[in-house]
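Undergrad: Prediction below, plus the sequence it came from.
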Amino acid sequence: MNLSLKVKLTISYVLLSLFLVSSLLFASNYFLENKFQSYIANTQEKKNQDIVNLVTDEFSANGEFPSEDSLENIGHTALSQGLILMVNDLKNNQLFCMSTLDSQMCDNMLESMRSNMAKIYPNFNGQYKENNYDVLKNGKKVATVTLGYYGPYFYNDEDIQFIQVLNKVFISIGILFLMIAAFLGFYMANRISMPIKKVINKTTQIEAGNYSERLTLVSKTNEINQLIHSVNILADTLEKQQISKKRMARDYAHEFRTPLAALQSNLEAMIDGILEPTPERLESCRVEILRLTRMISDIDKIVQIENDSLKLEKTKFDLVNVIHQIVSNFQPELSNQNIQIHISTKPCEIYADKDKIIQVIVNLLSNAIKYTDSGGKIQVAANKYGNKAELILSDTGVGIEEEDLPNIFDHLYRTDKSRDRNTGGSGIGLSVVKAIVDAHGGHIEVKSELYKGSQFIVTFPL
């Protein structure tokens, strides 16, 4: 059975409180009961001594025995306190016995004690006991007092009433604490579950495609604040992806439409005999088809990145040699655009996927050349520090607007809003670069100032 978080937390609070209260009440009752039993035993001994003193006072100074009436009065007093009085002389002859005087009353008293103790302690192992006390007059023993009672201890009616009241107090306190625990549990569970419910509602909106709103709730629980922050970040990311996908659909719809329209018009004209299928016209159609092929290849790259299917085949190689090789391949293009390039490197051997690292450098250098005007400068630097390798590529190109910097590594994002592939590219290069760097456990950042140039800093673990 599935239960809500609020119900589970409330039940947890109640069960925990029940355990704690029960343990506390049990321990309190146990120790209090032990103390009470000790108190009853001490009180019983005090009663015994009082009865012995009463009997002693009845003896004369020279040790003459008291009258039977006085002993009978003391016997009734003792009986009212749960004691059966017996007095023997020095020769152990019985002078007085309350049980002999009124055996029915004594039996009833002992049965009442046994019944009282059985009510409280069903397994109480009690039995009739007798204690002997010497009667001393002027330092001489004149008689022996024997007191019989139900032991090892017994509760009278007042004691039982006290215990019953005490148990009722304990039960009332336990019920009160449980009610307070249930209230506090419900209150705390509501405090905890309420922001989680709001997070759930927000994630439901995200699931429905509403990424615009953000959670502004602030909780006093760190984990809930982290959850709220994560949900907001998720909404930001999904919103950016949604914008990126819409832009992708818009851009590619625009770019597919143009070559397809040109192909369609040319082919229909040649089929209808309006135009001659000359080699030049066929070549023009082939160029458009190649353009469509390149765009489809870009889409394949996006799918590869989205599926995290970048597989690395790592080997050891010198990053400096790779940089010089790539720059050499770009030399004709650099010369044609009158761009100066300066290489500043130190030996730097890394363990990485060589082909992927080449792709990173090619994409960054290609972008630098594309956005650097004639007469500009590009600088490539590579070195290592600690357990990392660093690649820095700087240019004096047009730079990147500040509002574009957070998005340049997004798929299909282009700072050129005209969607001209000849100037703005496909928007794939930098997203591929970041995917490769991330796959290597590296980091990439960009610093740029409009009309002054850009600097890309890439770090890899050696």
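TA: It's in. Numbering: from 1, shown residues only.
Undergrad: switch to C-alpha atoms for all contacts and neighbour counts from now on
TA: Noted.
Undergrad: Where do the strands of this protein begin and end?
TA: 84-88, 94-97, 127-137, 140-151, 314-318, 340-345, 349-353, 377-385, 388-395, 443-449, 453-461 (DSSP state E).
Undergrad: Compile the ones you listed into CSV and extend it with columns for distance to Glu45.
TA: Shown next, in CSV, are these (distance: least, C-alpha to C-alpha, whole Å):
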stretch, distance to Glu45
strand 84-88, 14
strand 94-97, 20
strand 127-137, 10
strand 140-151, 10
strand 314-318, 93
strand 340-345, 102
strand 349-353, 92
strand 377-385, 89
strand 388-395, 88
strand 443-449, 87
strand 453-461, 87
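Undergrad: which stretch among those comes nearest Leu16?
TA: Each of these has some distance to Leu16 by C-alpha to C-alpha; the shortest is strand 140-151, at 39.8 Å.
Undergrad: elements contacting the closest one?
TA: If contacts are counted by 3 or more C-alpha pairs under 8 Å, 6 or more residues apart in numbering; DSSP states H and E, strand 140-151 sits against helix 5-58, strand 84-88, helix 103-120, strand 127-137.
Undergrad: quick one, what contacts Ile408?
TA: Contacts for Ile408 (C-alpha atoms under 8 Å, 6 or more residues apart in numbering) come out as Arg414, Thr415, Leu430, Ser431.
Undergrad: Filter these down to just the buried residues.
TA: Arg414, Thr415, Leu430, Ser431 (16 or more other C-alpha atoms under 10 Å).
Undergrad: Go through those residues and say which is closest to Asp300.
TA: Ser431 (13.0 Å).
Undergrad: any idea how far that closest one is from Gly425?
TA: Here Ser431 is placed at a distance of 12 Å from Gly425 (C-alpha to C-alpha, to the nearest Å).
Undergrad: Second structure for comparison follows:
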Amino acid sequence: MTSRRTLLSPLGIRLAAAFVVVAVAGLFVLAALTIVGARSGVSELVADVHHEDATAAAAAAAVAFEEADGWSDADLSNVVAIAARGQATLSIRDEDGRLVSASSDELAEMMLRMHGVQLTDVPRSDPVTAPVTVDGVEVGLIELRFPESHLPGPERQVRDVLLRNVFLGVLLAALVAIAVSVFVARRVARPIAALTDAVQGVGARQPGVRVEVPDAPGELRTLANTFNDMAAAIEHEDQLRRRLVADVAHELRTPLTILRGTTESLVDGVADPDDSTLGSLHEEVLRLSHLVDDLHTLASADAAALHVRRRPTDLASVVAAVADLAVGAADAAEISIATELDPAAATTDPERVTQIVSTLVGNALVYTPSGGTITLRTYSEAGQATIRVSDTGPGIDPDDLPHVFERFYRGRNAQGVGSGTGLAVAHELAAALDGSIEVSNGASGGASFLVRLPAGDTLP
């Protein structure tokens, strides 16, 4: 199943919008800090320039004072020119604080006009002062008042370029943030939308629902693969359940048909209730009981209702008891049972072990041909107590080997007996005993089941 071919789903739009808002907010904060910093830096630069102008004007006034030997005949044109260059008004005071010259003088007005400055009534900043010193003696004071909104040409250019670059940078970064946000949101939202569609498909019992998002980010791709595995497992379990219904119906039909026919014959007086008839009825009842017991054990394992009573156990004695019980059935089928029982101490539940071995031996009796042999072995190995049940039958089809312990699974060579729960029950029991069970085909043919259980310290 693939996601809908749209640029952005509603989730993608929300993700992209969130990314863009965060990115643009960050850009505006950065731009604001840059502008504030730029203004502060330019203001400091302008203050330095104004101070330099005041110092230069004071130096020019000192030269004029020294040449004229006083303020009355001093040529202050150079001082006025320096003030006019900065579009500042000029005030010169002598050492007693009396006004010596100001920008309203005709000379000052002329110099200001020469520099393109009109002495208009504009707001001006606080005066920038510098002492006029001649031979180490302060003879006056220079005061310059610059327009509050005035910036010198170079400083104005620096500010304008900086502000323009900031706004262009914010605009470009916002466009990049939008493009990246759409790309990222699409990569994140498409797999989620595909997973949503797939989950709805599974909920609607649509077969073969899968998610294909190879370009998804790592975690979402892993999630999609996990979902695909889950969907495949659900389909497989559904197939097994369907097969179970058919198998159980088949298994129930035969004994129920026999029971119905026999009981009707007994009721109608057609058949006599002799030992043979009653024995046949008893066998069918046992067959039904065995099927119900398997299903109940499997359900108990599912519900974690298996009660395990562990105690020191010699697996050799447990397996020997199972072998003794199977001798009658083996002899009837002309099958030999061989045992190689070395002591194998385990701390386990002997009743559950008996159930596991009985299932394996019963399975071997079904598939081992007349004249064959079933071999039971017990031994200790690598800190584990081990049981091996092998036979000389046809073995298990390689395609069936990975599935023999699955619930309700019946292989290709199934001989029409059982419901496919026996080996699944054995597997569940082994797991409940903290052990494991494996299956393989022997080198010379036949199936071989290996049961490993935690070893015990001593034999009982």
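TA: Here it is on my side, so go on. Since this is a predicted model, take the numbers as computed values, not measurements.
Undergrad: that older thread, pick the most buried one from the strands of the first structure.
TA: strand 84-88 (a mean of 23; mean count of other C-alpha atoms under 10 Å).
Undergrad: Need the residues that contact it.
TA: Here strand 84-88 of the first structure makes contact (C-alpha under 8 Å, 6+ apart) with 74-75, 78-79, 94-99, 106, 143-149.
Undergrad: repeat that for 6 Å
TA: By C-alpha atoms under 6 Å, 6 or more residues apart in numbering, the surrounding residues in contact with strand 84-88 of the first structure are Gly75, Gln94, Leu95, Phe96, Cys97, Met98, Ala143, Thr144, Val145, Thr146, Leu147, Gly148.
Undergrad: need the contact list for the first one.
TA: With contacts defined as C-alpha under 6 Å, 6+ apart, Gly75 of the first structure is in contact with Leu85, Met98.
Undergrad: Swap in 8 Å and give it another go.
TA: Applying C-alpha under 8 Å, 6+ apart, the residues near Gly75 of the first structure are Ile84, Leu85, Met98.
Undergrad: what do you get for the second one?
TA: The contact partners of Gln94 of the first structure, taken as C-alpha under 8 Å, 6+ apart, are Met86, Val87, Asn88.
Undergrad: Skipping adjacent residues, who's closest to Leu141 of the second structure in space?
TA: Pro131 (4.5 Å; C-alpha to C-alpha, 6 or more residues apart in numbering).
Undergrad: what residue of the first structure takes the place of that neighbour?
TA: Aligning on TM-score structural alignment places Pro131 of the second structure opposite Tyr133 in the first structure.
Undergrad: And for Gly416 of the second structure?
TA: Using TM-score structural alignment, the partner of Gly416 of the second structure in the first structure is Asp420.
Undergrad: and what of Val24 of the second structure?
TA: Under TM-score structural alignment, Val24 of the second structure pairs with Leu18 in the first structure.
Undergrad: ok, and the closest non-adjacent residue to that match?
TA: Leu178 (6.4 Å).
Undergrad: Quick check, that neighbour in contact with Leu20.
TA: No - counting by C-alpha atoms under 8 Å, Leu178 of the first structure stays clear of Leu20, with 9.9 Å between them.
Undergrad: quick one, which of these two is more surrounded?
TA: Leu178 (23 against 15; other C-alpha atoms under 10 Å).
Undergrad: Roughly how far does whichever residue in the second structure pairs up with the more buried one sit from Thr34 of the second structure?
TA: Counting by TM-score structural alignment, Leu178 of the first structure lines up with Ala174 in the second structure. Distance of Ala174 of the second structure to Thr34 of the second structure, computed by C-alpha to C-alpha: 16 Å.
Undergrad: so who does the residue lying farthest from the centre of the first structure touch?
TA: Farthest-out residue of the first structure from its mean C-alpha position, per C-alpha atoms, centre = their mean: Asn62, at 87.1 Å. Neighbouring residues of Asn62 of the first structure by C-alpha under 8 Å, 6+ apart: Lys137.
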